[in-house]
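Participant: All I have is the shape, not the residue letters:
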């Protein structure tokens, strides 16, 4: 059972299903955003979910493991950069397979605020 007020993995999946937009999935493909699994949820909606969720390292790792476009973007938005290990960073960076995830991971602070930013070519 989740702590009161704490967002769970299941909560996130439910929100993504409610916000799913099949037309957006078709539109994303025109721009080369072609993940195997996606709900077509907009970035502003993902930012809202991330803000409501707050920083949560364990939840971020679980979201990343789901290998869904939106869960991976959310993972980079909610993970606590100070808790990220070098191995985790290496693995996640390998999975930045299209520009959208890369830009969002940098913009959300996931890479710049980590202890490994310079190792990955980011200069503050």
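Facilitator: The structure has been received and is ready for your questions. Bear in mind that the values here come from a model prediction, so they are computed numbers and not experimental data.
Participant: For the rest of this, base every contact and every neighbour count on C-alpha atoms.
Facilitator: Will do.
Participant: what residue is smack in the middle of the chain?
Facilitator: Residue closest to the mean C-alpha point of the chain, counted by C-alpha atoms, centre = their mean, is residue 73 at 2.1 Å.
Participant: Test my guess that that residue contacts residue 107.
Facilitator: No. Here residue 73 does not reach residue 107: they are 11.1 Å apart, not a contact under C-alpha atoms under 8 Å.
Participant: coming back round to it: residues touching the residue nearest to the centre of the chain, list them.
Facilitator: 46, 101, 104-105 (C-alpha atoms under 8 Å, 6 or more residues apart in numbering).
Participant: repeat that with 7 Å
Facilitator: For residue 73, the contact set (C-alpha atoms under 7 Å, 6 or more residues apart in numbering) comprises residue 101.
Participant: Spatially nearest residue to residue 54 (excluding sequence neighbours)?
Facilitator: residue 78 (5.9 Å; C-alpha to C-alpha, 6 or more residues apart in numbering).
Participant: That neighbour and residue 32, how far apart?
Facilitator: Distance, residue 78 to residue 32, by C-alpha to C-alpha, to the nearest Å: 25 Å.
Participant: same deal with residue 72?
Facilitator: Distance from residue 72 to residue 32, by C-alpha to C-alpha: 17 Å.
Participant: out of these two, which sits in the busier spot?
Facilitator: residue 72 (22 against 11; other C-alpha atoms under 10 Å).
Participant: Endpoints of stretch 2-17, how far apart?
Facilitator: OK, stretch 2-17 end separation, C-alpha to C-alpha: 20 Å.
Participant: buried sites along that stretch?
Facilitator: 7-8, 12, 16 (16 or more other C-alpha atoms under 10 Å).
Participant: ok, second structure coming up, stack it against the first:
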């Protein structure tokens, strides 16, 4: 590590520590995250730093959750190899880091399809969930990469019993099939109605329920399809 990067890491860690709020930590800990930094303020730190891949790697290596989140935001997604992203996903200890890594790095990586195929069958529920998140992305944006009918078969057979992180992303995939592929919509609705996954999930007013039939119906309505 160069002296400049060493100093920058220390400065970022100190700034993030100064933003720590015990009340915010309490809120985050209820969702499995181990920090108390407001994410809007954290994004402002990253915005000021701009893209800096070397600094990102060093911040990630600190194993401090807010530093890892900043690292994701200032990284160059295409600079990471598939092995890098696989290692980082397995090192990510908390939900928000995993979520940002998948959405801001893996989805933008040239290795996304390779990772999707590797992760989706992984025995680790968090890694498998990342694979399903990439699958949902493919369903919406690159459906030529996936077999929609095979996905529906797998979801129908496995989603009800899947661990919570994997189940959530499988459910997203189911909803995306129904939303983006009218020719599979009827079956997607049937599967969702039969499995009843997330039907009773608490949803704030004016927000769309994650229950797949309700989600599909609302998005189709908005699209006028």
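Facilitator: Sure, I can see it. What you see is a predicted model; the values in this text were computed from it and never measured.
Participant: Need the counterpart of the residue nearest to the centre of structure 1 in structure 2.
Facilitator: Correspondence of residue 73 of structure 1 to structure 2, assessed by TM-score structural alignment: residue 69.
Participant: For that match, which three-state class applies?
Facilitator: Following DSSP: H, G, I helix; E, B strand; the rest coil, residue 69 of structure 2 is assigned to helix.
Participant: again, but for residue 138 of structure 2
Facilitator: Residue 138 of structure 2 - assigned by three-state DSSP - is helix.
Participant: residues near it, how many?
Facilitator: Residue 138 of structure 2, neighbours per other C-alpha under 10 Å, totals 20.
Participant: Tell me how far it lies from residue 76 of structure 2.
Facilitator: For residue 138 of structure 2 relative to residue 76 of structure 2 (C-alpha to C-alpha), the value is 21 Å.
Participant: Over to residue 33 of structure 2?
Facilitator: 24 Å.
Participant: swap in residue 153 of structure 2?
Facilitator: 36 Å.
Participant: More neighbours: the two, which one.
Facilitator: residue 76 (18 against 11).
Participant: Residue 169 of structure 2 is in contact with residue 129, isn't it?
Facilitator: Yes. Between residue 169 of structure 2 and residue 129 a contact is recorded at 5.8 Å, counting by C-alpha atoms under 7 Å.
Participant: Tell me which of the two has more neighbours.
Facilitator: Neighbour count, other C-alpha under 10 Å: between residue 169 of structure 2 and residue 129, residue 129 has more, with 28 against 21.
Participant: ok, and the closest non-adjacent residue to the more buried one?
Facilitator: residue 166 (4.1 Å).
Participant: And for the one you found, the neighbour number?
Facilitator: If we define neighbours as other C-alpha under 10 Å, then residue 166 of structure 2 has 24 of them.
Participant: Same question for the one 5 residues further on.
Facilitator: By the measure other C-alpha under 10 Å, the count of residues near residue 171 of structure 2 is 23.
Participant: How about the contacts made by it?
Facilitator: For residue 171 of structure 2, counting by C-alpha under 7 Å, 6+ apart, the contacting residues are residue 212.
Participant: Aligned against structure 1, show me the partner of it.
Facilitator: Residue 171 of structure 2 maps onto nothing in structure 1, by TM-score structural alignment.
Participant: Kindly report the same for residue 94 of structure 2.
Facilitator: In structure 1, residue 94 of structure 2 lands on residue 98 (TM-score structural alignment).
Participant: contacting residues around its match?
Facilitator: residue 33.
Participant: From residue 16 of structure 1, how far off is it?
Facilitator: 20 Å.
Participant: How about residue 40 of structure 1?
Facilitator: 9 Å.
Participant: show me where structure 1 has helices.
Facilitator: 9-19, 22-30, 43-53, 57-65, 69-78, 86-94, 99-107 (DSSP state H).
Participant: Between those, which one is closest to residue 116 of structure 1.
Facilitator: Among those, the nearest to residue 116 of structure 1 by C-alpha to C-alpha is helix 86-94 (6.6 Å).
Participant: ok, average deviation of that closest one from structure 2?
Facilitator: On superposition with structure 2, the mean distance recorded for helix 86-94 of structure 1 (mean C-alpha distance after the TM-score superposition for structure 1) is 1.2 Å.
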